[in-house]
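1. sequence and predicted structure, then a few things I'm wondering about:
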Amino acid sequence: MARLLCLVILPLISVLPFSYASPLLMLSTGSSLFVEEHKQTFLTSPNADFSCGFYEVGGNAFSFSIWFTNSKNRTVVWSANPKSPVNGHGSKVTLNHEGNLVLADVNGTANWDSKTSSGKGTTAVLLDTGNLVIRDSTGTKLWQSFWAPTDTLLPLQPLTKGTRLVSGYFNLYFDNDNVLRLMYDGPEISSIYWPSPDYSVFDIGRTSYNGSRNAILDTEGHFLSSDKLDIKAADWGAGINRRLTLDYDGNLRMYSLNASDGSWKVSWQAIAKLCDVHGLCGENGICEFLPSFKCSCPPGYEMRDPTNWSRGCRPLFSKNCSKIEEYEFFKLAQTDFYGFDLIINQSISLKECKKTCLDICSCSAVTYKTGSGTCYIKYVLFNGYSSTNFPGDNYIKLPKNMVSKQSDLSCNPTKEIVLGSSSMYGMNDANKNYATYYVFAAVLGALVLIFTGTSWWFLYSKHNIPMSMEAGYRMVTSQFRMFTYRELREATGKFKEEIGRGASGIVYRGVLEDKRVIAVKRLMNISHGEEEFWAEMSIIGRINHMNLVRMWGFCSEGQQKLLVYEYVDNESLDKYLFGDVSAERLLAWSQRFKIALGTARGLAYLHHECLEWVVHCDVKPENILLTRDFEVKIADFGLAKLSKRDSTSLNFTHMRGTMGYMAPEWALNSPINAKVDVYSYGVVLLEIVTGSRISSGIKVDGREVELRDFVQVMKHILATGDVKDVIDTRLNGHFNSEQAKVMVEVAISCLEERNSRPTMDEIAKAFLACDDEDNHPAYSW
């Protein structure tokens, strides 16, 4: 009977899938791997974490590679021939009798070899670390893949002065000053972008005073370099497979493997904003990161190669230096082309800046910063990027006939932006999803880049904090810390000087020992659990934007919950808009537009650029503080709601906000997202335009109407093309009609149904397109 079972079972076993796989632990002299058998025959590490053999990179194209066995899509960490794949028929890898490991193409030519020659007894093995090693008969290492990295470092694999990571045109290497850098090294232009050239290496905690030029990633996710670069993975600790990869988009990222499903998550990245990577959109191209990564060509230019953004844009005109009067400038708001400045002039007017460019034939554009009057004459348009946070504008030099054709001269322009794709960089779309990749990477990867991990230990050693909160301490920086209740009580003189109050608490003025003036908000009716409060503070504390009040710290001792902010010594917006405002305090139109734009920028930062999205939940004039220069500082976002970037709505235990500014979703018990802030902003915007407290009741022709009816009235007025009847009468007609029309249009769109409301980023861009610097009667009033 047993013999009969054997006869039946053995043939079945021979056709089971695993019978086709023949992993090898070693290649000996004279043995080969054949490309046709790439699914059956390959090297494997003793722990089975890594495999080595032929890897399919395209139709009938293969590389000789090492990959993570248990990862989705078999993530490659090393390739012998990344730029010159071999044929899918007839190619092979052989450890020949001379002891040389040779990759041969179908015609027998050597595509790559290890350049070893130790003769008989030579072996090739794949170690548990992912290192492919060739040894002679005595066991001496002759060659190893760790000596020749491609785009990835594995734990315990050193990066030295003689090695570098390369991905397309991007390089990670030790420069001549012994500093580890990222560089775009294109066919015509080279440009270092990390660490930022705007700062010295010492400013960012690195040093050039070292001669070893060594960097290594350990088995716990700690990457340490001889130039004092010291980073840790967000999930730092043993037992996780990791890799440090220079990705095809030029960003350096650390990945951690989820053993349960084979997926990767980003646990650190060098570049928080992708447009800080140089060369992504090529020469003359403009990079935009929000709301998703985009490349575009400026007016007068077109994409050079529709399949490859790295080749940039080409001009649709030829320069004629003999007739400078034939050129004009087209404004690209809050756009710059970093570097390659021919001349930098300080404290000059925009007119003088443009004239300088017209007088220089090689000048292609100027970047001008209004506040400082700084003029940058550009001869090469490279590293272009557009950001609502850039404090200047670019003026590109074009023939007059091309400038006149641009519709962008009108307010609220519409431009077609061409999305970059992974195929443009020689990658398979099946493996990369460009847009979601960057959003996911930006969320999970920026944790360690922004802050250090030293002060959390100090705090933890002094306070009895649950272990689950340690991650929050790792995020604390010297500018954001925990205060003791006693410290804040003394700073405020036992909470003596009240400067404001709201539904969530009372605000007091205080002075710290270092003489910094602070605003301390003593919270009331807080439903946060202790751990939730700490987690939210660790996120809020890293928020830093010119239009947001800087949060310096917090206190959490039992029932005492306090937030510590910078002190803004002017008053809030409502004091300058409503009631009996003197002529001296009444806001001019230029100030109103500036406040509307600044508020939009601040909210856009919270909604779109933070590590985790932040919904303010209480946007109103009382929370819009003004500096002495009438710059906006949005306050009271310390109790805002945090949202993961992949979530579509938030969970609330109770309603938040102020009556009159709250979106209908609150009352309808609908899902809450950032659009509630957009609605509130729309109400505030109407109040800025009209100078009236719309949130507390509206009168039209002597009768009180609801807000939705008032919006319909505004739509009818807007349809006439003349909005002067809704502008604050105290301005006596001194306003910019074009800006006013756009502000009313935006306000109305903010008060529509949730799905029809714009994003704050779109609002900021609409206002920037109308931020006219030319003289206007409104500005001379």
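-> Yep, it's here.

2. C-alpha from now on. contacts and neighbour counts both.
-> Will do.

3. how close does Ala435 sit to Leu280?
-> 14 Å (CA to CA, to the nearest Å).

4. one more: Asp341?
-> Taken as CA to CA, the span from Asp341 to Leu280 is 19 Å.

5. center of the protein - which residue?
-> Lys273 (2.9 Å; CA atoms, centre = their mean).

6. so what's it up against?
-> Going by CA atoms under 8 Å, 6 or more residues apart in numbering, Lys273 touches 289, 442.

7. coming back round to it: so which of Asp341 and Leu280 has more stuff around it?
-> Neighbour comparison, Asp341 and Leu280: the larger count goes to Leu280, with 31 against 18 (by other CA atoms under 10 Å).

8. and here is the other one:
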Amino acid sequence: MQSATSISHVSLKRGDSLSVERETDSITSQDSSFTCGFYSLGTNAYWFAIWFTNSRDKTVVWVANRDRPVNRKGSRVTFRRDGTMVLTDIDDTVVWQTNTTSTDVSAAKVLDSGNLVLTNPKGDVLWQSFDSPTDTLLPYQPFTKATKLTSVLRNGSYGTGYFNLYFGSDNVLRLIYDSPDTSISYWPDPDNTIYVNGRTNYNGSRIAVLDDMGRFLSSDHLQFNASDMGYGVKRRLTMDYDGNLRVYSLVNSTGLWDVTWQALLQPCKVLDLCGIYAICVYAPEPTCVCPPGFEQVDPSDWNAGCKAMFDRALLKSRMVKFLAIPHTDYYGHDLNATYSVTFEQCRQSCMEDFRCQGFSYRLLGQGFCLVKSELLNGYASPDFRATIYIKIPGNLQTKKPDIFHALRSTCGSSDAVVLQGSPSMYDFVNRRVKWVYIYSFTIVIGAIELIFVVLGWWLLFRKHGVPASVEAGYRMISGQFRCYSYSELKKATGNFKEELGRGGSGVVFKGVLSDERVVAVKRLGDSFHGQEEYWAEINTIGKINHMNLVRTWGFCSERRRRLLVYEYVENLSLDRHLFGSNFLGWKQRYAVALGTAKGLAYLHHECLEWVIHCDVKPENILLDAEFLPKIADFGLAKLSQRGGPGSEFTRIRGTKGYMAPEWALNHPITAKVDVFGYGVVILEMVRGIRVSNWTVEDEDGHENESALMNFARVTRKKMEIGGGSYWLESIVDSRLEGKFSRNQAATLIQTGVRCVDEDRNKRPTMASVVQTLLECENNTELHT
């Protein structure tokens, strides 16, 4: 049952209330477009919500208690005399309330915009629902860096789901799937750069708005229009339960909604829509199916995905075969991506790696192989030019799944083919291909390709050389993450001649590749005697790409020789420009602090995997030609599932002085260890000296107290006492001669002290640190 539409209140005064038992109890906007009151999806579950009055299904746009419905008896919303609006359950338990406690609050009303507001006698807004949206954005409702849209858990529910729209730490508006197990950004296209996607991350304001004409404008340059753009139409932008972002327009004659824009034209590209192992296919609407040998985990919830109908331990043996599913791929979790390989080489690499669950192979002018450790986000489409090969036990008998019937009905695809673990890629079960056709087809394609190659080279060299743009494009394509031979890297480094630095994980040498790229080659030390550390790093760095993280070009693994190939960063590490005579100025220090925070926030919150660095220190923060930071050395990093098994480390990692107390206390290790290390770094940047490697005896006689804890404790006292900016002068690096921003210095010190709190629960997240520093970024005045 849902609330009646009759109107009993235009506004509420202090002392008024709305009762769930009186169905006419509601507040309506002056133009009757929106109603606010109790809304029900069942017989005994009610939400305090705002909805479109004239839509047929009374479409809800805002919910106060989305994860805590109240009882149909005794529940009420009261506008208390202290200025707060409070929702209470049948037992008077407070379920939700506004953060207003002022006698100046005089009225509660719903504006024609759909905004529930609390105002003072002058009409000034003291609280508004627009500041805390749920899954819907209305016209002229500001969308800022502090807000986000979060989908409902499922259709017909108001519970908080996993699909989100918000500004990432790189200032780009993104769609992100964020569950307890994984966090994945899937729009804009994660395979493209920010600029290829038509966005920019140079927008500290981070604000967006949908206007009443149906135009959406964002500070990251995202712009789109509703297909029925114009005045006089009621619209909403909703983060839907299926992970797609859509603009809806209300048809007045029917009370129904038309979709007038959507972020993803192919819903199957929404990551994690169908869960692990499952495949999303158009039949013709998006449908989830399990591949042969797998079955649905929960018949009522496809997000739970599919499970194997066999013992996965059997995949570690060589008695396996591959199930070929055409026009299909699984996104993410690639062990490696390799160009210019044959099908046989690709299949063999999966056969020999016990972590491999399948591989994707496609011919795009050359063989392209993706070996996968997980089968997530399955997607099938007739126009997708690739085949996924799923590793299954050799004795497993499979049946034709629904996916092939769906594909055959749309494009006439043939049945699934099981490829045995045999030498020939043409050794099919139920062989239907005649060799004469294969040879004929190959000869024709080869001849055509030869013609294009010859013609291409003639065009390139007819003007005495290769155009710079073509050469740059070639280098970009050929420079993807790949495996190098030991001889290549030995030659590139001149037999490991020029050493750039060394640490616990190995020694770094400067080198020049055959394509003239300058690189840093890290030769891993004896501590990497096992596969665990090495493959943890390879798995991680092969997927990571961020402007504040060192780019990794490839790796080498020959016998006991293990090396990693990084981009060369011109100005080397931060410690060389902080503790020596050639030190950074204040603006550069603040830019380094902000960029480092952005890089860590990406690792913690936006990366395809949840990554903990575990060794944040000045030596692992490199500076490029413009002295912008790039975080390096993921040799001590470990992938971890949020709140799941494997989230605790078994060995102490990191550098003394930058390690959080939980390492010594044997507490579970979370991303807060990186927050601690970051706090130490920015305090050292402010001080200009190390605070991480010596002990002091403080004025109270505390012996063997670390300089860091002493500094944090004393600084807290100074901040509490206040006294102008004198306390800043006594803390900030004296070599700057007072040329620094007081506001920024205070922000960095306060943030650093919070980050190094011994109680990890009191430390901020890196995402919140980025927001704090961005808000203070423009305060760049330098005092002399």
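-> All right, it came through fine. Just so it is clear, the model here is predicted, and its values are computed rather than measured.

9. next one: the residue nearest to the centre of the first structure from Ser310 of the first structure, what distance?
-> For Lys273 of the first structure, the distance to Ser310 of the first structure - CA to CA - is 18 Å.

10. before we move on, what about Lys331 of the first structure?
-> In terms of CA to CA, Lys331 of the first structure sits 24 Å off from Ser310 of the first structure.

11. what does Ile595 of the first structure give?
-> Distance from Ile595 of the first structure to Ser310 of the first structure, by CA to CA: 38 Å.

12. just tell me the aligned range of the helix or strand hosting Phe710 of the first structure in the second structure.
-> Assigned by DSSP states H and E, Phe710 of the first structure belongs to helix 707-719. Under TM-score structural alignment, helix 707-719 of the first structure has no counterpart anywhere in the second structure.

13. same question, stretch 560-576 of the first structure
-> By TM-score structural alignment, stretch 560-576 of the first structure lines up with nothing in the second structure.

14. repeat that for stretch 445-462 of the first structure.
-> Aligned using TM-score structural alignment, stretch 445-462 of the first structure spans no residues in the second structure.

15. identify the residue of the second structure aligned to the residue nearest to the centre of the first structure.
-> Aligned partner of Lys273 of the first structure by TM-score structural alignment: Gln266.

16. distance of that match relative to Asp383 of the second structure?
-> In terms of CA to CA, Gln266 of the second structure sits 12 Å off from Asp383 of the second structure.

17. repeat for Gln744 of the second structure
-> Separation of Gln744 of the second structure from Asp383 of the second structure (CA to CA): 53 Å.

18. have a look at those two and say which one is more surrounded.
-> Gln744 (22 against 9).

19. assign a three-state SS to that one, would you?
-> Recorded secondary structure, Gln744 of the second structure: helix (DSSP: H, G, I helix; E, B strand; the rest coil).

20. alignment lookup: it to the first structure.
-> With TM-score structural alignment as the criterion, Gln744 of the second structure has no equivalent in the first structure.

21. now Ile176 of the second structure
-> When the first structure is aligned by TM-score structural alignment, the residue opposite Ile176 of the second structure is Met183.

22. same question, Asp311 of the second structure
-> Under the alignment (TM-score structural alignment), Asp311 of the second structure maps onto Ser318.
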